[in-house]
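A.B. asks: dropping the sequence and predicted coords here.
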Amino acid sequence: MTRLGHVGFFGWGNYGDELMYQTWISAFGDEFTHERVHDVLVRPYFSRPAEEIAADVDAVVIGGGDLIHPDAISTLYWNRAWLTRPVIVAGVGVALERTRRRGDVPGRLRTFLQHENVHFVGTRDQGSTHWLRDTAGLSREIETGADPGFAAALPPAGHPGRDTVGVVFRKVPTDQDLSTLDRLLRLMEPRGFRVEVLVLAVEHDQALERRALEDVGVPPEIIRTESSIDALTAALGGYRSLLTAKFHGAVMAARYGVPALSLRMTHKVRALSIALGDPWLAREPHLMDDTALATALERRSSSPLLHTLEETATHHMNRAVSATRRVAERKIP
């Protein structure tokens, strides 16, 4: 069997990243084995030299997620040891909301991505492709797809009740997040809606995020956790509406037809709003009056562009799988 080493923010338990890892495993099928290249969740991420890890796999798959940081080069994501094997980069994004820049980053990424052992480069959105071309100066072909979450399997929607508004925070809730939660409880409960805070993470990150919620005084009775990525996905599908500070909460809500608002405005949220044709997604709840917020949460969500995004994401992943299969079959020593 072909041995794949996966590079990404995998293993910590963040929903979007674990969803993508699960989606890769499904896309590659039974002819491949899969392992994360790192075995430690803190720097330096490896318990043995990265060169030894690379030698144990037939190909390295990097992505997806915000793995390109304009202000840093990760020794996990862009380790030059991976270039000793065939490398496939797919579904990655540039963290354009980072305001800091470091002058050496574009050139170092360009050197990595134009290496002869990198056989496929694909991004999740046009903004990331433009950055690689215009800022990093990449001259090779770049395939622009859609976020890998649009290619993930959809379990049947859960049943927290279609009268439930879900809320997803990111790591530690901000004061603004907590103010929005208090406002939701005041606004939506008299309208017959429950409000539930979903910890959109498993394992390591779930424990940290739940503790953070309790530390800032979120009532334990409205906090919900689940033990698997599929269960979290199903929970998202069961809500009447969703407010989320995590990008993949909005992605998967859209796929279930659950109207969503973003609590954390980033370039990828704005791009998702445009891609879905849903301007509400790019409107910040704290800037809405009560009438507008209630209208946004009670609206119906059905994007005619959703099917195109799902097809694009699936095609992108299939292209990456095909490229991986071609180079792995050469059995490069």
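C.D. replies: Here it is on my side, so go on. The structure presented is a predicted model; accordingly, all values stated were derived computationally and were not measured.
A.B. asks: use CA for all of it now, contacts and neighbours both
C.D. replies: Will do.
A.B. asks: what's the burial count for A245?
C.D. replies: Neighbourhood size, A245 [other CA atoms under 10 Å]: 23.
A.B. asks: my bad, should have said I68
C.D. replies: 23.
A.B. asks: got the contact list for the residue lying closest to it once chain neighbours are set aside?
C.D. replies: Nearest-residue entry for I68: V94, 4.6 Å, with adjacent residues in sequence omitted and distances by CA to CA, 6 or more residues apart in numbering. By CA atoms under 8 Å, 6 or more residues apart in numbering, the contact list for V94 reads D66, L67, I68, H69, P70, G127, S128, W131.
A.B. asks: try G29
C.D. replies: By CA under 8 Å, 6+ apart, the contact set of G29 is empty.
A.B. asks: how about 10 Å then?
C.D. replies: V321 (CA atoms under 10 Å, 6 or more residues apart in numbering).
A.B. asks: R133 now?
C.D. replies: P106, R110, G127, S139, R140, E141, I142.
A.B. asks: give me the buried entries from these.
C.D. replies: Burial by neighbour count, judged by 16 or more other CA atoms under 10 Å, picks out P106, R110, G127, I142 from the contacts of R133.
A.B. asks: in addition, the following structure is provided for comparison:
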Amino acid sequence: MRIGLVGYFGWGNYGDELFLEVYKRAFAGHELIFFHTAEPAGLKSDVEDLVDSVDAIVIGGGDLLIPWYKSWLYWDERFLKKPVFIFGIGVPTWGKINTEVMEHYRRFLSHPNVRLIGLRDAESLAWVQKNLLAEGPFGFWPDMVLALDFPVQQPDSNRVGFVLRHQNTYVTEPLYRAAEVVAAANKDLALIFLSTGRSKNDDLEVMRHFDFPNIDLIHRDSLQGQSNAIASCSHLVSMKFHGVVASYKCRVPFISLSSADKFKSFCMQTHNEAYSSNWADPALPAKLEKLFADGGDFSNQDDLVNEARKGVEALRSAVIGVKNNAQE
């Protein structure tokens, strides 16, 4: 079976490459066809021929239903010639709603060839049902990355990982105060880069703005190496969403460094609301001290992992079913 993939694959962003790993495992034995180029970024020039050549198309994951902006990559109506499965997506709600964009989403999602719309948190599902479609082929499963196996190892009890990313404000006063909490606890601060390729070049810019003594810099050019770096920490403070997800999967207590919807939803899913923060939060140092004292909550990890695996299996069965139904 030939399965078209529409996603942010090949740019070297940790979370998106983990999505691809999920798809490779879910569709082992089938041919995965990418509809885009990484350099330069864009859809392939022969995308219409590619659509004609595949049996089904999978879109996702990530925060793809952006209410104020329609991505050039994900929502091309040419995809709708084939059965489409949208999976592992969320909705960022901090920006304004663009009515033209919303109408495009409404047309796309209501098309009869859209066979599955898989949301990764309850809040995104509720938003879609309220603002786009009251009814549809919806499913809700935790982030698909939880379905992967992650390293099991004894962490370095003194290593606290910080995962930062390229952004306008770079490093803030609360982040420096949090680094001082690490030093006061006689722990080692490690700056972990969860990126390769073009994404790495952006993230490395952070180094020029975080002038704190005695930092270990950890960069690995493989997903396994990056996941190992997370698993090696006793605690993680992450500005990247899948740094948080991987930390949770590795049972490394974490603090999220963003107030974006997906971070808040994940902290609620995992019962770690106390450790939801952001890079400008004055309470960040106190939250880190609390994390050192109390640790994170992993009480429902098995349930979330099982649900994520059910979601991936539901996607696999639905996609493979297209070919099986065509042969009957």
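C.D. replies: That came in fine, so what should we check first? A quick note: this is a predicted structure, and the numbers were derived from the prediction, not measured.
A.B. asks: need the TM-score from the superposition.
C.D. replies: TM-score of the superposed chains, computed with TM-score structural alignment, normalised by the length of the second structure, equals 0.91; 325 aligned residues with a CA RMSD of 2.2 Å.
A.B. asks: still on that earlier bit, if we take the buried ones among the contacts of R133 of the first structure, which one ends up nearest to Y239 of the first structure?
C.D. replies: Closest approach to Y239 of the first structure among these (CA to CA): G127, at 30.3 Å.
A.B. asks: how about the closest one, what's its partner in the second structure?
C.D. replies: By TM-score structural alignment, G127 of the first structure lines up with E123 in the second structure.
A.B. asks: apart from its chain neighbours, what residue comes closest to that match?
C.D. replies: For E123 of the second structure, the spatially nearest residue (CA to CA, 6+ apart) is S265, at 7.1 Å.
A.B. asks: my read: F150 of the first structure touches T314, true?
C.D. replies: Yes - counting by CA atoms under 10 Å, T314 is a contact partner of F150 of the first structure at 7.4 Å.
A.B. asks: so what sits against both of the two?
C.D. replies: T23, T308.
A.B. asks: I'd say I218 of the second structure and A229 touch.
C.D. replies: Yes - if you go by CA under 10 Å, I218 of the second structure and A229 touch, sitting 7.3 Å apart.
A.B. asks: those two: which is more packed in?
C.D. replies: Of the pair I218 of the second structure and A229, A229 is the one with more neighbours under other CA under 10 Å, namely 21 against 15.
A.B. asks: find the residue closest to T23 of the first structure in space, skipping its chain neighbours.
C.D. replies: A152 (5.3 Å).
A.B. asks: what about the one you found, how many neighbours?
C.D. replies: For A152 of the first structure, the neighbour count with other CA under 10 Å is 22.
A.B. asks: please tell me how far whatever residue of the second structure lines up with it sits from Y248 of the second structure.
C.D. replies: When the second structure is aligned by TM-score structural alignment, A152 of the first structure is paired with L148. L148 of the second structure is 12 Å from Y248 of the second structure, where distance means CA to CA, to the nearest Å.
A.B. asks: quick one: whatever residue of the first structure lines up with D302 of the second structure and A146 of the first structure, what's the gap?
C.D. replies: D302 of the second structure maps onto H307 in the first structure, with residues paired by TM-score structural alignment. According to CA to CA, H307 of the first structure and A146 of the first structure sit 11 Å apart.
A.B. asks: overlap in contacts of those two?
C.D. replies: Residues touching both H307 of the first structure and A146 (CA under 10 Å, 6+ apart) are A313.
A.B. asks: the more surrounded of the two?
C.D. replies: Legend: neighbour count by other CA under 10 Å for H307 of the first structure and A146, higher for A146 (26 against 13).
A.B. asks: wasn't that one part of a strand?
C.D. replies: No - membership of A146 of the first structure in a strand is not supported by DSSP: H, G, I helix; E, B strand; the rest coil, which gives coil.
A.B. asks: ok, back up a step: of the contacts of R133 of the first structure, which belong to helices?
C.D. replies: In this view, the contacts of R133 of the first structure that belong to helices under DSSP state H are P106, R110, G127.
A.B. asks: wait, which of the residues you listed is closest to E329 of the first structure?
C.D. replies: R110 (26.5 Å).
A.B. asks: which parts of the second structure are helices?
C.D. replies: Assigned by DSSP H, the second structure shows helices spanning 14-26, 47-53, 99-109, 122-131, 173-184, 197-204, 223-231, 241-249, 261-269, 284-294, 301-327.
A.B. asks: mean shift of the fourth one relative to the first structure?
C.D. replies: Yep, that's helix 122-131 of the second structure we're talking about. Once fitted to the first structure, helix 122-131 of the second structure is off its aligned match by 1.1 Å on average (mean CA distance after the TM-score superposition for the first structure).
A.B. asks: with the fifth one instead?
C.D. replies: The superposed helix 173-184 of the second structure is, by mean CA distance after the TM-score superposition for the first structure, a mean 2.9 Å from where its aligned residues fall in the first structure.
A.B. asks: list the buried residues for that helix?
C.D. replies: Using 16+ other CA under 10 Å as the test for burial, helix 173-184 of the second structure gives P174, L175, Y176, R177, A178, A179, E180, V181, V182.
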